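J.: A predicted structure for the sequence below; I have some questions about it.
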Amino acid sequence: MPTIVVEVMPKAELLDPQGKAVAGALARLGKSEFTGVRIGKRFELTVDGPVDEALLAEVREIAEDLLANTVIEDVVSVHQADVETVAAGETH
């Protein structure tokens, strides 16, 4: 069955306290090449049937209405996942 992935991130202009904490931990571990971290959410919706542009538009609307708090978050991606990616548990 196809899977649609929705990725939600905090709005760029807002402080991301979780990201800031991880960035600080990386610096303490000597990983100074990373200058910032932002932490978001990933949703995987399994679909019973084919995925087309109309369904992706419907999922984007659902994401804006239900999955993201649009006051502080942006829906940054709605796309069909690769079968290999979902099976392996990898992220984009």
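T.: Done, it's in.
J.: switch to C-alpha atoms for all contacts and neighbour counts from now on
T.: Will do.
J.: Count the neighbours of residue 62 for me.
T.: Close neighbours of residue 62, defined as other Cα atoms under 10 Å, add up to 13.
J.: That should have said residue 9, apologies.
T.: 20.
J.: Which of the three states applies to it?
T.: strand (DSSP: H, G, I helix; E, B strand; the rest coil).
J.: can you pull out the helices in this structure?
T.: 17-28, 53-62, 83-88 (DSSP state H).
J.: Give the other helices and strands that the second one contacts.
T.: Under the contact definition 3 or more Cα pairs under 8 Å, 6 or more residues apart in numbering; DSSP states H and E, helix 53-62 sits against strand 73-80.
J.: and here's the other structure:
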Amino acid sequence: MAAYYIVEINPSSNHALIKAAHVYRVTDDHQFDATKVISFDRETIVSKIQNGFGFRVLTKSDGQWHVGNPVAIDENGYIKITPDGIKADYLGHLPTYD
């Protein structure tokens, strides 16, 4: 079960790494409060995943939320939703912020 949904990312200048992300905390009944955005830096996300906290991406289209792929750390330490062998973080096409 996901403990957090990632909804927005702050990418590095070359877009290879995620500097930070906006997330929503997920309750035991799979609900979240979209008015309570939490900011995690990259190191916190990696640490939480390594310590067993689940993350998934969350997108919104046509006014509806859509839970996406689970987030993992690959063998090279990159944050990914799919293993692709590329040396960069990849969470799909999430919105970005500065």
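T.: Yes, it's here. All figures in this text were calculated on a predicted structure; none of them were measured in a lab.
J.: what's the TM-score here?
T.: Once superposed, chain against chain, the TM-score is 0.30 (TM-score structural alignment, normalised by the length of structure 1); 50 aligned residues with a Cα RMSD of 3.8 Å.
J.: Reformat the helices of structure 1 as JSON lines; add distance to residue 5 of structure 1.
T.: Below are the helices of structure 1 laid out as JSON lines (distance: least, Cα to Cα, whole Å):
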{"stretch": "helix 17-28", "distance to residue 5 of structure 1": "21"}
{"stretch": "helix 53-62", "distance to residue 5 of structure 1": "9"}
{"stretch": "helix 83-88", "distance to residue 5 of structure 1": "10"}
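J.: Of all those helices, which one is nearest residue 8 of structure 1?
T.: Closest of the helices of structure 1 to residue 8 of structure 1 is helix 53-62, at 10.8 Å (criterion: Cα to Cα).
J.: Next, the angle strand 73-80 makes with that closest one.
T.: In terms of direction (axes from the mean of the first three to the mean of the last three Cα atoms, to 10 degrees), helix 53-62 of structure 1 departs from strand 73-80 by 160 degrees.
J.: for residue 65 of structure 2, helix, strand, or coil?
T.: Per three-state DSSP, residue 65 of structure 2 ends up strand.
J.: Leaving out chain neighbours, which residue sits closest to it?
T.: Closest residue to residue 65 of structure 2 apart from its sequence neighbours, by Cα to Cα, 6 or more residues apart in numbering: residue 59 at 5.7 Å.
J.: Run a quick neighbour tally on the one you found.
T.: Neighbour tally, residue 59 of structure 2, other Cα under 10 Å: 17.
J.: Which helix or strand contains it?
T.: Using DSSP states H and E, residue 59 of structure 2 maps to strand 55-61.
J.: who does that strand touch, helix- and strand-wise?
T.: Looks like strand 55-61 of structure 2 contacts strand 4-11, strand 64-70 (3+ Cα pairs under 8 Å, 6+ apart).
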